[in-house]
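Colleague: Provide a 3D model corresponding to the input given below.
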Amino acid sequence: MSLLTSPSGALASTALLTDHYELTMVRAALRSQTAFRRSVFELFARRLPEGRRYGVVAGVGRALDAIQAFRFDEVTLNYLLEQNVIDTDLADWLSRYKFKGNIWGYPEGEVYFPGSPLLIVEGTFAEACILETLLLSIYNYDCAVASAASRMTAMAGERPCIEMGSRRTNEYAAVAAARAAYIAGFASTSNLEAGHRYGIPTTGTAAHSFTLLHDSEEEAFKAQLKTLGRGTTLLVDTYDIEEAVRTGVRLSKGRLGAIRLDSGDLAEQAADVRKLLDSLGATQTRIVVTSDLDEFQIAALRGAPVDGFGVGTSLVTGSGAPTCGFVYKLVARASSDKKDAELLPVAKKSIDKVSVGGRKYALRRFDAKGRAEAEVIGIGAPPADDGNDRPLLVPIMVKGKAVAREPLAAARERHQRVRSELPLSALKMSKGEPALPTVLLDHEGAPTDNPYEAVRS
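Modeller: Below you'll find the model as predicted:
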């Protein structure tokens, strides 16, 4: 049984993975008879984390699972009644709750920019409002990890990155982090639940404690080689690196799979170890480095003879940006409860927390060479396609049914393709503006003021 599932194997109810005020708003809206007005909510970011040039979408599949598991059973309703979070009228409605509206969104692996409408949720106010916290918690974390992972894999190039951050976050976030990292190009994970749940390749050999357990490093290496074969990876910096490398090569008869360096000056050590391995005839033995790596250190190691990178803490904490700052705002609502009521744009005017009213449509604009040049957002109507643009919003749920499920491999391939379309400046590690400008067009297709320009990094 997974930590994330009920004993039956199904995803456990997600109904209480929300904030108190989501339900009190619905309770009051029932009282004011506005709860069932058709409404449009939008999930977006006003800015990217400081210095970032693009963000990466992840969490769509997890969000679908979470929405479908958003159900209120008798135990949950009794708890909410006892705490006076809800009253009997709301309890009656929640007992039958099932999202029946429509959701559009950017697919997993796509990139986003300030003002990009990552999710458009349309339904009654009540059914869409109470999904706010659930959706934000998934998107804010998964996209943060995927965005960091993308920068890391871009710097690693063809060399594989291994996700190994389970011990640096909580047990549930560890699984989500592995999934998000895989979408953004990581080759494998150390987390077995992520492997079981999502089919991500898993990897792992031994820690320093395994070497320390034995009377000598040679005994530890013998046991590991006998158990896992010559293709295994030996951790060689417990005592003396040179001696450990010589021992590993001798015991494997020159056919050792890889060695791992986990401390010190990794660039210098990798160069020394590569020379040593080659001199010993172990020319095919790979060098994997770990030790609190991030995208900047990976970039610095691009010229070193390193064959793979293991990343933990920095990855699962978003490399300094553990949340994307996404918000979920009402951008349009019906003038009344009538089915044919006019849909009115609504927006916040708060200082530094503005929103843009109206249903959004989005496309990626490309130049004649197929290079992305702008994020174009239409307000109230789709922006005109100039011939080679790509629509970004795809159906996620239609009348409450999930329609966007896809293998992780598809999201992974999409990200590689989408990232390659960005201007080369997008992959710079120095601080800079978003790689693409966000252009807002009114319902007639004319450019309009973009409040997100004022809060760009």
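
Colleague: going forward, measure contacts and count neighbours with C-alpha atoms only.
Modeller: Will do.

Colleague: can you show me the helices along the stretch 301-450 of the chain?
Modeller: 313-316, 408-421 (DSSP state H, counting those that start in this stretch).

Colleague: show me where the stretch 51-200 of the chain has helices.
Modeller: Counting by DSSP H, counting those that start in this stretch, the helices of the stretch 51-200 of the chain are 60-68, 74-82, 88-94, 125-129, 132-156, 171-183, 192-198.

Colleague: what's the closest of these to G257?
Modeller: G257 lies closest, by Cα to Cα, to one member of these: helix 132-156, at 19.8 Å.

Colleague: helices or strands next to the closest one in the packing?
Modeller: Where contact means 3 or more Cα pairs under 8 Å, 6 or more residues apart in numbering; DSSP states H and E, helix 132-156 is packed against strand 55-56, helix 60-68, helix 171-183, helix 295-300, helix 313-316, strand 326-334.

Colleague: highest average neighbour count across these?
Modeller: Across the helices and strands packed on helix 132-156, averaging neighbours per residue (mean count of other Cα atoms under 10 Å) puts strand 55-56 on top, at a mean of 28.

Colleague: can you name every helix or strand that that one contacts?
Modeller: Against strand 55-56 (3+ Cα pairs under 8 Å, 6+ apart) you get strand 111-112, helix 132-156.

Colleague: now do the longest one against helix 60-68, angle only.
Modeller: Yep, that's helix 132-156 we're talking about. Relative orientation of helix 132-156 and helix 60-68, computed by axes from the mean of the first three to the mean of the last three Cα atoms, to 10 degrees: 170 degrees.

Colleague: in helix 132-156, what's buried?
Modeller: 132-156 (16 or more other Cα atoms under 10 Å).

Colleague: what angle sits between that helix and helix 408-421?
Modeller: Using the same axes, to 10 degrees: helix 132-156 against helix 408-421 is 60 degrees.

Colleague: reformat the helices of the stretch 301-450 of the chain as CSV; add distance to L261.
Modeller: Below are those laid out as CSV (distance: least, Cα to Cα, whole Å):
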stretch, distance to L261
helix 313-316, 17
helix 408-421, 28
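
Colleague: and among those helices, the most buried is which?
Modeller: helix 313-316 (a mean of 26).

Colleague: what's next to stretch 294-303, contact-wise?
Modeller: By Cα atoms under 8 Å, 6 or more residues apart in numbering, the residues outside stretch 294-303 that reach it are 148, 151-152, 155-156, 266-267, 309, 311, 314-315, 319, 429.

Colleague: quick one more, to check against the first:
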Amino acid sequence: MNTADLGLPVDVPSTALFTDQYELTMLQAALKAGTAERRSVFEVFTRRLPDGRRYGVVAGTGRVLDAVENFRFDAGVLGFLRERGIVDEPTLEWLASYRFSGDIWGYPEGEVYFPGSPIMRVEGSFAECVLLETVILSILNHDSAIAAAASRMSSAAGGRPLIEMGARRTHELSAVAASRAAYVGGFASTSDLAAGFRYNIPTVGTSAHAFTLLHDNERDAFQAQVNSLGRNTTLLVDTYDVATAVRTAVEVAGPELGAVRIDSGDLLLVAHRVRQQLDELGARDTKIIVTSDLDEYAIASLAAAPVDAYGVGTQLVTGSGHPTCSMVYKLVARAESADPRAPLVPVAKKSSGGKTSIGGRKWAARRLDEDGIAEAEVVGTGAVPAELADRQLLVELVKGGDVVAREPLDVVRDRHAAARDGLPLSATQLSRGEPVLPTEYVHGRSGSQ
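Modeller: Below is the predicted model:
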């Protein structure tokens, strides 16, 4: 299977400058000190979930794999670094042949996570691992935040389809990534054609208020749309008077009208009135789609309304109030020398202020109760307890620099649905609360791993 089969981008430019300058200056200093080639283990985790969230969603892993593959210092990039004097010539020479040759393990994309979960583990020399910090965090923090918001909205929608339509509310490149993350979190389609092209996500869209205003009257606008797109199209009915528009829409398209969209007003009240009117006009199969600055709370409030689908924009692509997951990328173990046989030594930041971390190369497993429902996230170092051996969460993503875990986005989406269903019921509550699973730490022998 090639990348096109997976909806992956083709001819992606170098990602090497999607980084912070201090990654390169650390590299230069480590090369001079003779410590750059020490075997090292970095881990991605978050110390806490965003306020009120019950679980996190791992998203962006596929994009991380693309970024690692395309992390190359070509002539243009090296020229920029040389012109700015960012690093010295020996470092530029080292960068010219950079290819990540280490290993990456991580939670499979779509899985849920909790505070302390080792979401991704990057292993190799310090030099090759440290350079990936910023780009990995940039992708995972953004995509996981969007996927978490999407997951909450999907739960609130109760099986009704969700349309991602936030491209005009964020950066054009972020919009594509947001569409992908929303699909992972449970959205059914997107309005963004770039996302459809790049990741094979279903795309939808018909018309905006401008199309109605272009025509001399609403009937002409509806007729033009039906003539072009067919009777199964979706007509926007809130440009002028909703009741008049619904009646005109059915007169133009007939009872075969696919759907009407409502984008303003008291959506709960208007949806009930429109459903009654459609039924009275014989358009019983015509669906109702609502939009207008929805979030998970607004979607939940419409649970009893006769709504068939939701379109969500601003709140989704901004993480519904939490645009980042505050993930960090920390060195947790390193060798005492550049000798590949040297054992790993756990290391960790010990400063005050709530930013401490736990040293050691970690594994993670999810313990289940007698009913098969998750009851704890278990994170440890050393040997994995026998009872958790078949519940381990990390999978191999990159081996010896080669990506070994590409998968279609639909597989990721299905995985998330299954992972969420395996959590306690309280995971889907929108009220503020603690993480639905506690994180338990098991400290064992770190040793050489």
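
Colleague: that older thread, just put the helices and strands packed on helix 132-156 of structure 1 in TSV and tack on distance to P383 of structure 1.
Modeller: Listed next are those as TSV, based on distance: least, Cα to Cα, whole Å:
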stretch	distance to P383 of structure 1
strand 55-56	22
helix 60-68	24
helix 171-183	29
helix 295-300	36
helix 313-316	36
strand 326-334	18
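
Colleague: out of the ones you listed, which gets nearest to A220 of structure 1?
Modeller: So among these, helix 313-316 is nearest, using Cα to Cα, at 27.1 Å.

Colleague: what's near enough to touch A66 of structure 1?
Modeller: By Cα under 8 Å, 6+ apart, the residues touching A66 of structure 1 are L11, S13, T14, L134.

Colleague: if you set the cut-off to 7 Å instead, what comes out?
Modeller: T14 (Cα atoms under 7 Å, 6 or more residues apart in numbering).

Colleague: in structure 2, what stretch matches stretch 362-382 of structure 1?
Modeller: Residues 364-384 of structure 2 are where stretch 362-382 of structure 1 lands when matched by TM-score structural alignment.

Colleague: quick one: end-to-end distance for that stretch.
Modeller: 9 Å (Cα to Cα, to the nearest Å).

Colleague: residues making contact with that stretch?
Modeller: 117-118, 360-363, 388, 391-394, 422-424, 437-446.

Colleague: what residues of that stretch count as buried?
Modeller: In stretch 364-384 of structure 2, counting by 16+ other Cα under 10 Å, buried: 364-368, 374-382, 384.

Colleague: check stretch 189-196 of structure 1 too.
Modeller: Result for stretch 189-196 of structure 1 [16+ other Cα under 10 Å]: buried residues T189, S190, N191, L192, E193, A194, G195.

Colleague: would you list those residues in JSON lines and tack on distance to G248 of structure 1?
Modeller: Below are the buried residues of stretch 189-196 of structure 1 laid out as JSON lines (distance: Cα to Cα, whole Å):
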{"residue": "T189", "distance to G248 of structure 1": "25"}
{"residue": "S190", "distance to G248 of structure 1": "23"}
{"residue": "N191", "distance to G248 of structure 1": "26"}
{"residue": "L192", "distance to G248 of structure 1": "27"}
{"residue": "E193", "distance to G248 of structure 1": "31"}
{"residue": "A194", "distance to G248 of structure 1": "31"}
{"residue": "G195", "distance to G248 of structure 1": "29"}
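
Colleague: show me which of those is closest to Q224 of structure 1.
Modeller: Distance to Q224 of structure 1, by Cα to Cα, is smallest for S190 among those, at 17.5 Å.

Colleague: could you check how far E444 of structure 1 is from G378 of structure 1?
Modeller: From E444 of structure 1 to G378 of structure 1 the distance is 9 Å (Cα to Cα).

Colleague: cool, and V288 of structure 1?
Modeller: 47 Å.

Colleague: can you check V26 of structure 1 too?
Modeller: Counting by Cα to Cα, the gap from V26 of structure 1 to G378 of structure 1 is 30 Å.

Colleague: count of neighbours near R168 of structure 2?
Modeller: 12 (other Cα atoms under 10 Å).

Colleague: wait, G321 of structure 2
Modeller: G321 of structure 2 has 14 nearby residues by other Cα under 10 Å.

Colleague: again with R168 of structure 1
Modeller: 15.

Colleague: how about it, nearest residue that isn't a chain neighbour?
Modeller: Nearest residue to R168 of structure 1 in three dimensions, chain neighbours excluded: T313, at 5.5 Å (Cα to Cα, 6 or more residues apart in numbering).

Colleague: aligned partner of that neighbour in structure 2?
Modeller: Superposed on structure 2 with TM-score structural alignment, T313 of structure 1 falls opposite T314.

Colleague: which residues does that match contact?
Modeller: Contact analysis of T314 of structure 2 by Cα under 7 Å, 6+ apart lists G166, R169, D293.

Colleague: so what's T234 of structure 2 up against?
Modeller: When contacts are counted by Cα under 7 Å, 6+ apart, T234 of structure 2 is found next to T206, G258, A259, V260, R261.

Colleague: buried subset of those residues, written for ChimeraX?
Modeller: Buried residues within those, by 16+ other Cα under 10 Å, are selected in ChimeraX with:
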select :258,259,260,261
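
Colleague: can you list the contacts of T234 of structure 2 in TSV and add secondary structure?
Modeller: What follows is these, written out as TSV (DSSP: H, G, I helix; E, B strand; the rest coil):
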residue	secondary structure
T206	coil
G258	coil
A259	strand
V260	strand
R261	strand
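
Colleague: identify, from the contacts of T234 of structure 2, the entry nearest to P340 of structure 2.
Modeller: Nearest member of the contacts of T234 of structure 2 to P340 of structure 2, counting by Cα to Cα, is T206, at 59.3 Å.

Colleague: nearest spatial neighbour of the closest one, skipping sequence neighbours?
Modeller: T234 is the one closest to T206 of structure 2 (Cα to Cα, 6+ apart), at 6.5 Å.

Colleague: which one, of the helices and strands packed on helix 132-156 of structure 1, ends up nearest to E413 of structure 1?
Modeller: E413 of structure 1 lies closest, by Cα to Cα, to one member of these: helix 171-183, at 8.0 Å.

Colleague: that closest one vs structure 2, average distance?
Modeller: By mean Cα distance after the TM-score superposition for structure 1, the fitted helix 171-183 of structure 1 averages 0.5 Å away from its aligned residues in structure 2.

Colleague: what's that helix in contact with?
Modeller: 58, 109, 142, 145-146, 149, 163, 165-166, 188-189, 191, 193-194, 316, 408, 411-412.

Colleague: same deal with stretch 96-111 of structure 2?
Modeller: Here stretch 96-111 of structure 2 makes contact (Cα under 7 Å, 6+ apart) with 57-59, 61, 72-74, 119-124, 128, 184, 393-401, 412-413, 415-416, 419.
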